[in-house]
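**Student:** with the sequence up front, the predicted model follows.
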Amino acid sequence: MGEITYVQGDATVPSVKGTKIVAHVCNDIGGWGKGFVLALSRRWPEPERAYRAWHRGRASNDFGLGAAQFVRVEPHVWVANMVGQRGIRTGSKGVPVRYEAIDAALGRLAEKATELGASVHMPRIGCGLAGGKWSRVEPLIVERLARRGIAVTVYDHEGGRS
């Protein structure tokens, strides 16, 4: 308890029994089309549809930095769309990742995982296109999930680190 398991593989194909949540970080502008979301969309169309509808309805829902949306894609598999990056490009305001938003979304993920009795599976969230550093994201995952007894597996795709 309290640790993350690291494996080589595809986070969209968790190979454990029981209920699973595949978690990833989204941006706050409704963009879906690069990075890990492409693998998600190839496997299941529902998370992208739900995310786009959530963004469209943002005037009357909880969409925004730190929010999390849970989409059931198979009887025992859910996808967590976690809004943890501002925009999509590195620019004058720095990288898009927002660690405080990832932290808040991980708190919501912990509640859902506990409710479902689910394990959590993810790539190195916030560290690909969002431009974050794993040394800042990993402690958030340990604190919010692993220390609460939630099994967490982080996937490094094809030997590469994102």
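**Tutor:** Looks like it arrived, so ask away. Numbering: from 1, shown residues only.
**Student:** only C-alpha atoms for contact and neighbour calcs from this point on.
**Tutor:** Will do.
**Student:** what's the helix or strand residue 5 falls within in contact with?
**Tutor:** Using DSSP states H and E, residue 5 sits within strand 4-8. Here strand 4-8 makes contact (Cα atoms under 8 Å, 6 or more residues apart in numbering) with 142, 146, 151, 152, 153, 154, 155, 156, 157, 158, 159.
**Student:** over to stretch 99-108?
**Tutor:** Stretch 99-108 has contacts (Cα under 8 Å, 6+ apart) with 25, 65-68, 82-85, 126, 136-137, 140-141, 144-145.
**Student:** buried residues in it?
**Tutor:** Within stretch 99-108, the residues that qualify as buried are 99, 101, 102, 103, 104, 105, 106, 107, 108, counting by 16 or more other Cα atoms under 10 Å.
**Student:** take the one below as the second:
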Amino acid sequence: MEPATIRYVRGDATAPQGKGVKVIAHVCNDLGGWGKGFVLALSRRWPEPEAAFRRWHRERAENDFGLGAVQVVQVEPYIRVANMVGQRGIRTGRSTGPPVRYGAIDSALAALAGHSLALGASVHMPRIGCGLAGGRWELVEPLVTARLVDQGVPVTVYDHD
């Protein structure tokens, strides 16, 4: 049997391709900020992921919000968005190193695998952690493979034109 692999396509991750339940996964910061990068494309399509993320951060004293946590928000009958906290802060003029946290992305992907398998869902994403978070895909891709693909979750990665 062929080992499962990540499917790479050109297109928009906010318009996931294929049948069945689809989860759009992306990386958020731990400051509760939502205003740059891929999240803007999400917010243009659906208000729920941003509203849920901001509420999750605001009420963090009573919930699991923090690095490595994941929040799954239903936006359409067959589409959900996974807000994954995988970035410590944001990049500023004086920050040292990129805000990406690979360990947190790894934890969030592991949690996402459970959600996806329970839903029978495929996962769709841009190259998570590699935009504003400053991560490198050659370090993120093995995490996606180990936590999702190797567990039987089909993954499609979208490269925007």
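**Tutor:** Received, thanks. The shown structure was predicted, so the numbers you read here are calculated from the model rather than taken from an experiment.
**Student:** ok, back up a step: so which bit of the second structure is the next helix or strand after the strand holding residue 5 of the first structure matched to?
**Tutor:** Next in sequence after strand 4-8 of the first structure, counting helices and strands by DSSP H and E, comes strand 20-27. Using TM-score structural alignment, strand 20-27 of the first structure corresponds to residues 22-29 of the second structure.
**Student:** now that stretch, how far from the chain's geometric center?
**Tutor:** Put simply, stretch 22-29 of the second structure sits 2 Å off its chain's centre (Cα atoms, centre = their mean, to the nearest Å).
**Student:** mean deviation, that stretch versus the first structure?
**Tutor:** Stretch 22-29 of the second structure, aligned to the first structure and superposed, deviates on average by 0.2 Å (mean Cα distance after the TM-score superposition for the first structure).
**Student:** ok so, going back, now, the contacts of strand 4-8 of the first structure that are in strands?
**Tutor:** Secondary structure from DSSP state E places 152, 153, 154, 155, 156 of those in strands.
**Student:** for the second structure, which helix is longest?
**Tutor:** Identified as the longest helix of the second structure according to DSSP state H is helix 102-119.
**Student:** coming back round to it: next, format the ones in strands among the contacts of strand 4-8 of the first structure as CSV and append distance to residue 30 of the first structure.
**Tutor:** Formatted as CSV, those follow (distance: Cα to Cα, whole Å):
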residue, distance to residue 30 of the first structure
152, 27
153, 27
154, 25
155, 25
156, 26
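**Student:** returning to what we had before: in the first structure, what range does the longest helix of the second structure match?
**Tutor:** Helix 102-119 of the second structure corresponds to residues 99-116 in the first structure, going by TM-score structural alignment.
**Student:** re the thing from before, can you name the element that comes right after the longest helix of the second structure?
**Tutor:** Counting by DSSP H and E, the next helix or strand C-terminal to helix 102-119 of the second structure is strand 122-125.
**Student:** count the neighbours of the closest residue to residue 119 of the second structure other than its chain neighbours for me.
**Tutor:** Among residues not flanking residue 119 of the second structure along the chain, residue 21 sits closest, at 7.0 Å (Cα to Cα, 6 or more residues apart in numbering). Residues lying near residue 21 of the second structure (other Cα atoms under 10 Å) number 16.
**Student:** tell me the spacing between the residue positioned nearest the centre of the second structure and residue 127 of the second structure.
**Tutor:** For the second structure, the residue nearest the mean C-alpha position is residue 26 (2.2 Å; Cα atoms, centre = their mean). Remark: distance between residue 26 of the second structure and residue 127 of the second structure (Cα to Cα, to the nearest Å) = 8 Å.
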